[in-house]
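K.L.:
Kindly return the folded structure for what I paste below:
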Amino acid sequence: MAEEHDFDAGDFADDLAAMTDDELFALMQTLEQESENVAVEAGETSDVFARIALVETAIEDRFPGQLLAPYKEWQQRRTTV
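P.N.:
Coordinates of the predicted model:
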């Protein structure tokens, strides 16, 4: 899995900064789904959890003091539409 070994946190963070809120939230949702499929043994070599942490930080930076509430609200809006 070359993609996991080529992960560059700085580049990824730059990409996150350029995303709209909806794009950021959709990425978080995708990463959460991917994390459910990561085998326990592969957890230390997978970059999914590092990506989730960076997305969480980006959300918290955009919405200071709200933690992940905007993301959770976005999820609820999407399930009721």
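K.L.:
CA only for contacts and neighbour counts going forward, please
P.N.:
Fine.
K.L.:
Quick one: list the elements packing against the helix or strand D11 falls within.
P.N.:
In this structure, D11 is located in helix 9-18 according to DSSP states H and E. Helix 9-18 makes packing contacts with helix 48-62 when contacts are defined by 3 or more Cα pairs under 8 Å, 6 or more residues apart in numbering; DSSP states H and E.
K.L.:
Now the second one, please; I'll put the structures next to each other:
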Amino acid sequence: MQQEIRIGVIALTDSAPFVVAQKTGFFEAENLTVELIKQASWATLRDKLAYGEIDAAHMLSPMAIALQLGLGGSPKKDVLAPLVLNRS
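P.N.:
Got it, this is the predicted structure:
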């Protein structure tokens, strides 16, 4: 049974792992049907994640903490951030 996941991304180079995984069939090999949904801004991505319009997201590290605390105008949302792809 395939799991369907909607992932919000911002069109930046650090979203490349999701794009490459989709193009090379990695998601399919893991029984995942993934839809990458391009977002216009970080705020849009945050809000769509908070309200359940997307299931996962490529986001800035502090956004997960802000969502957990209910900061930035979105409601509190339990967020699991299992992977940091880039830190500068």
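K.L.:
Quick TM-score on the pair, please.
P.N.:
After superposition, the two chains reach a TM-score of 0.35 (TM-score structural alignment, normalised by the length of structure 1), with 45 aligned residues with a Cα RMSD of 3.5 Å.
K.L.:
immediately after the helix holding D11 of structure 1, which helix or strand?
P.N.:
Counting by DSSP H and E, what follows helix 9-18 of structure 1 is helix 21-36.
K.L.:
how about that following helix: buried residues?
P.N.:
Using 16 or more other Cα atoms under 10 Å as the test for burial, helix 21-36 of structure 1 gives 21, 24-25, 27-29, 31, 35.
K.L.:
close enough to count as contact, E4 of structure 2 and T33?
P.N.:
Yes. The pair E4 of structure 2 / T33 is scored as a contact, 4.6 Å apart, by Cα atoms under 8 Å.
K.L.:
Neighbour count: those two, which is higher?
P.N.:
Neighbour totals were compared for E4 of structure 2 and T33, and T33 leads with 15 against 12 (other Cα atoms under 10 Å).
K.L.:
hmm, who's touching stretch 9-27 of structure 1?
P.N.:
The contact list for stretch 9-27 of structure 1 (Cα atoms under 8 Å, 6 or more residues apart in numbering) reads 51, 54-55, 58-59, 71, 74.
K.L.:
Pull out the buried residues from those residues.
P.N.:
51, 54-55, 58-59, 71.
K.L.:
now the residues you listed as TSV including distance to D14 of structure 1?
P.N.:
Formatted as TSV, these follow (distance: Cα to Cα, whole Å):
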residue	distance to D14 of structure 1
R51	12
L54	10
V55	11
A58	10
I59	13
Y71	19
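K.L.:
Now for those: which two are most distant?
P.N.:
R51 and Y71 (15.5 Å; Cα to Cα).
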